[in-house]
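In: Dropping the sequence and predicted coords here.
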Amino acid sequence: MQPGSGVQSVEAVFLLLLVFVAVFAGLARRLKIAYPILLVIAGLVLSLLPGMPLIGLDPNLVFLVFLPPLLYSAAWTLSWREFQRNFVSIAMLAVGLVFFTILGLALMAGSLLPGFDWRSAVLLGAVVAATDAIATTSIARRVGLPQRIVDLLEAESLVNDGTGLLALQFGLLMLMTGRTPSIIEGVGRLVFLTCGGVLIGLAIGAAVAWFERWVDDGPIEIVISILVPYATYLLGDRAHVSGVIAVIACSMYMSRKSSGNMSPQVRLQATAVWDALTFAVNGIVFVLIGLQLPYVMGQISGMSRVVLMEYGVGFSAVMIAVRMVWVYGETYIAYAVQRWAQKVEVEKPAPRRLFVIGWGGMRGVLSLAAAVSLPYALPDGSTFPQRSMIIYLAFCLIVATLVVQGLTLPWLIRRLGLSEPIGMKAEEQDARRVLLREALVHLDRKRSKNRDQSAMLGELIAGYQQRLDAVPADRERVEGLVDSTLRSTAILEVLHAERVALLRLWDEGHIDDDVLRTLQRDLDLEESRVHTGSAVVR
């Protein structure tokens, strides 16, 4: 190989993947399909083309390059209010379901998985039990799921990465040493991984938030925001706690602090950069999943394609059924205990909603990376015979949940009558009214103190009153070019008053994080127009 040819090969593969992402994501938009689904399908098809280079999946590439920024981006948009409200449900899915899946596979090892002993089955369960935050976040928001279900699935997929990695550690420990950890050891390890990750994430978040108070420069803050998830993940890993939990905790903390620490201009720039970054990395991840088909099939020998297909389909169906059983069983048991034993009036579970939650448990690249990272050999020098089958079954489950479940989710939501109407949420409408009234109060108070600006302020008041009268009928802007420094100053003061009211509504729990970000973006854009001399009274 000539000098530099290795670098050139990497560059060529990277550019080829970006071309795939751009082309097929554009096609997905035209077909009105969530782009991650089409990218996986495209990767599968491309992997079968003659002459297509074999692109292997390096676990280190996933865990150290792709995972930190994607987790950070996903956790940034997680609603803290909804996380608190759904904490019990999230814990039951993120912890209970993971271990229920592992226990189920261990009990069925002999019949469902010929050649697997219970230790190998536990390892398989640890690989596939946790849903994937990247897949869930990328697809759930694009298929019309009700926001309440999206919040639950996203939180579950983020938290259960920690429990899944813990289970994988114990599975490898049992495989390599033959020792089974005690329940006390398992619980203690889970608490250590989780609490340690949270502490490291919050500490880094607090340090970065303090630093950003003294910096108001878009490029600098954007670079810092990209470095933070990598630094947090690596520090968590070095401290032998959960790097995943550390990144999630840091992101959620930084997200809550961003409203006060970032200027509107920096916030707009950072949002644009992160949208492009997560789209590109997400796209590459999903194409890579599809391209793994030749590698996965090359690991299996001595079995016909028909038998392999039966194993893959059967295993995927069982895993989907296990999730359904847990979601329905746990929910109705909890309802019965609260209703009949504790005598608490609680809302009766909605079977349609539970079905969608069960159907939305998608696996992704993390499961495949975990499977590929399994050792080839056992301590006695013999090969680990189930490794190739674990990789194959994990790949089948990923394809089944991403493609089959992802494609059927929109149809399923419509059939079950769970589609949410397009338009402003009630919380957003109420918040807009509060902000506009706050702006009118501020302008009226300012006009009473500044009689010489009465005409200009009266025009602004008329514009805001017109906008208030239009909520929620429309969100049209009332045109009015900024033609003086006084007018620009008045608009900036009004925007500040609206921000104060918005943050008050958020702090008091009247609006969730999605509404905050939506209205905050509107205010940021308006302030940006003021600074560029093209502002309008909205």
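Out: Looks like it arrived, so ask away.
In: From now on I want contacts and neighbour counts done on CA atoms only, so please keep to that.
Out: OK.
In: Report the contact partners of residue 164.
Out: The contact partners of residue 164, taken as Cα atoms under 8 Å, 6 or more residues apart in numbering, are 98, 126, 127, 129, 130.
In: Would you mind measuring from it to residue 39?
Out: 26 Å (Cα to Cα, to the nearest Å).
In: Over to residue 316?
Out: Going from residue 316 to residue 39 by Cα to Cα gives 20 Å.
In: Kindly report the same for residue 487.
Out: As judged by Cα to Cα, residue 487 and residue 39 stand 49 Å apart.
In: Pick out whichever of those two has more residues nearby.
Out: A count of neighbours by other Cα atoms under 10 Å puts residue 39 above the other of residue 487 and residue 39, at 30 against 17.
In: what kind of secondary structure is that one in?
Out: helix (DSSP: H, G, I helix; E, B strand; the rest coil).
In: Would you mind confirming that it is in contact with residue 22?
Out: No: under the criterion of Cα atoms under 8 Å, residue 39 makes no contact with residue 22, lying 9.8 Å away.
In: one more structure, for comparison:
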Amino acid sequence: MLENFPFYLGLIIIILLLIMLADKIKVAYPVLLVLAGLAISFIPKVPVIEIEPDLIFLIFLPPLLYEAAWTVSWKEMWRWRRIITSFAFIVVFLSALSVALVANYFIPGFSLALGFLLGGIVSPPDAVSAGAILKFVRVPKTMSSILEGESLLNDASSLIIFRFAMIAVATEQFIFYKAAISFSWMIIGGVAIGLLIGWLFMKAHKYLPTNANVDIVLSLLTPYIIYIAAEEVHSSGVLAVVSGGLLLSNNRHHFLSSRSRIQGVNVWKSLCFILNGLVFMLIGLDLPQITSGLEGMSITAAVGYGVLITFVLIISRLLSAYGAVIVTLVARNFITVADRRNPGYKTPFILGWTGMRGVVSLAAALSIPVYLDNGNGFPQRNLILFITFIVILLTLLIQGLTLPFFIKKIKLPAIYDPLSREEVSTILRKDLAEYSLQYLKTTYQDQHESNRSLQQLIQKWEHHSKGIDDESIGNEVKTIYLDLINQQRQWLIDKNKEDQSIDESIIRKQMYYLDLEEEKLIHF
């Protein structure tokens, strides 16, 4: 381990340089990292990076899912819950079923259980890849919200399929009623455990004498503890982390200080930044080890199977995307849907084309044990690993490189975003300023005529200026200003709940400004 430490440091430096290059040439960084890892793997005497299969999920998935849950908007998830759950569960299951049937029919030695195992591995699209691509092009907020919500849930649904398929392969039997009970417990138990442990951590943050550093360390421990606790009782660790993360995210302003929120965002972004980079680099680095395990099958045949499965996944997701829209258009005649407007043919195509595979597929494939409980080798393990690699590589290259072109060429309708983010932000700041003026003049009307610093504070909101001279205000006005910031924060929280049309990320951005203003006042 120690003799390879310089190599690991060099690997991180290469990852950083490639991500900077990707930003420069406007290419999604997962594409460059996979290709770079593949190129590095062919360099003579490069150390082989091996991670215990059982640790793959534990190392990478909990923090990545937890950070995603903190980033996503619960309001948007609930608004688009029908199409999100359709993509996250129904589309994932249909993709896994399609892969299972094709693999069972075309690949020698592949049982239906092994086909479902492969389908569970490769069915969930990767949110990191899509996010890295979408930042170079403008898409309606509705679409990005659907993709973000889907990414949180499709990992859980695919891993549930993966787990049942593993049991079927190991025991060579599938008992439906036991599977139904287990499936129910995985979902209900996972959500319940996530909410319970998330609630306990929320109370720990709130009532223990913590500071920003302690809060951040607790936040780093939270996803791992939630995941391990859920897995220990055989429920879904993924759903537990997601539900716990959503609970804490939506209550962050009730138990974390402004300093903890500001510093925590930076720590989590840096952590997930390097974890994602390592995962995509590992995908490329693992190829020689995977190909060396292919016995009794040529590389050409294995590549052909990988191409076939990739084609099945792309087509099944596209068909499912159009099918989901058709179902929604029919269902709106009988039930209330989030948006009754016809999305046309363009939006389903882009939703269907954002099907790049990545982190979860790699982690699931590598977690397949080498041997079964009876001591026999796990059937087709290396072929499954190789096909997974081909699927990840091809979807990143084909869909990842062409997605920006399609988005620009198709010109998605703007009916979902009638106002630009800048216009919404301007309106929000204006409304916040009016509320602030009213609050100050009503609550502190006896003081504002005689207190010059308080007059400056009122002028700040009258003219929307950036701030006031902190050196010139006394402790009394600082107290008033902090009270105003707390009132503004609550007004923004209420605004976010009441106005379903406003983008929550705009609200969060304004809340971040308030945190910065509060920190400047407290620690001046």
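Out: Looks like it arrived, so ask away. Quantities reported herein were computed from a predicted structural model and do not represent experimental measurements.
In: name the element the residue mapped onto residue 167 of structure 2 from structure 1 belongs to?
Out: Aligned against structure 1 by TM-score structural alignment, residue 167 of structure 2 finds its counterpart in residue 173. Here residue 173 of structure 1 sits within helix 147-177, counting by DSSP states H and E.
In: Please apply the same query to residue 9 of structure 1.
Out: helix 5-31.
In: Map residue 14 of structure 1 across to structure 2 for me.
Out: The alignment partner of residue 14 of structure 1 in structure 2, by TM-score structural alignment, is residue 8.
In: For the aligned partner of residue 69 of structure 2 in structure 1, which residues are in contact?
Out: Taking TM-score structural alignment, the alignment pairs residue 69 of structure 2 with residue 75 from structure 1. With contact set as Cα under 8 Å, 6+ apart, residue 75 of structure 1 has these partners: 158, 248, 249, 251, 252.
In: what does residue 349 of structure 1 give?
Out: By Cα under 8 Å, 6+ apart, residue 349 of structure 1 lies in contact with 331, 332, 335.
In: Now do the same for it: its match in structure 2.
Out: Structural alignment (TM-score structural alignment) places residue 349 of structure 1 against residue 343 in structure 2.
In: and the end-to-end length of stretch 328-347 of structure 2?
Out: 13 Å.
In: what does stretch 340-357 of structure 2 give?
Out: Using Cα to Cα, the end-to-end distance of stretch 340-357 of structure 2 comes to 31 Å.
In: Quick test: name the residue nearest the centre of structure 2.
Out: For structure 2, residue 68 is the residue whose C-alpha lies nearest the centre (Cα atoms, centre = their mean; 3.6 Å).
In: which residue packs closest to it, ignoring adjacent ones?
Out: Closest residue to residue 68 of structure 2 apart from its sequence neighbours, by Cα to Cα, 6 or more residues apart in numbering: residue 152 at 7.2 Å.
In: show me the contacts for the one you found.
Out: 65, 68, 69, 242.
In: Counterpart of it over in structure 1?
Out: In structure 1, residue 152 of structure 2 lands on residue 158 (TM-score structural alignment).
In: and if you look at residue 291 of structure 2?
Out: With the correspondence set by TM-score structural alignment, residue 291 of structure 2 lines up against residue 297 in structure 1.
In: in which helix or strand would I find that match?
Out: Judged by DSSP H and E, residue 297 of structure 1 forms part of helix 293-298.
In: Quick one: list the elements packing against that helix.
Out: Packing partners of helix 293-298 of structure 1 (3 or more Cα pairs under 8 Å, 6 or more residues apart in numbering; DSSP states H and E): helix 35-47, helix 387-399.
In: mean shift between that helix and structure 2?
Out: For helix 293-298 of structure 1, the mean deviation from structure 2 after alignment is 1.6 Å (mean Cα distance after the TM-score superposition for structure 1).
In: downstream neighbour of that helix in the secondary structure list?
Out: helix 305-336.
In: relative to helix 387-399, how tilted is that following helix?
Out: With axes from the mean of the first three to the mean of the last three Cα atoms, to 10 degrees applied, the angle from helix 305-336 of structure 1 to helix 387-399 works out at 60 degrees.
In: how about residue 27 of structure 1, what's its partner in structure 2?
Out: When structure 2 is aligned by TM-score structural alignment, the residue opposite residue 27 of structure 1 is residue 21.
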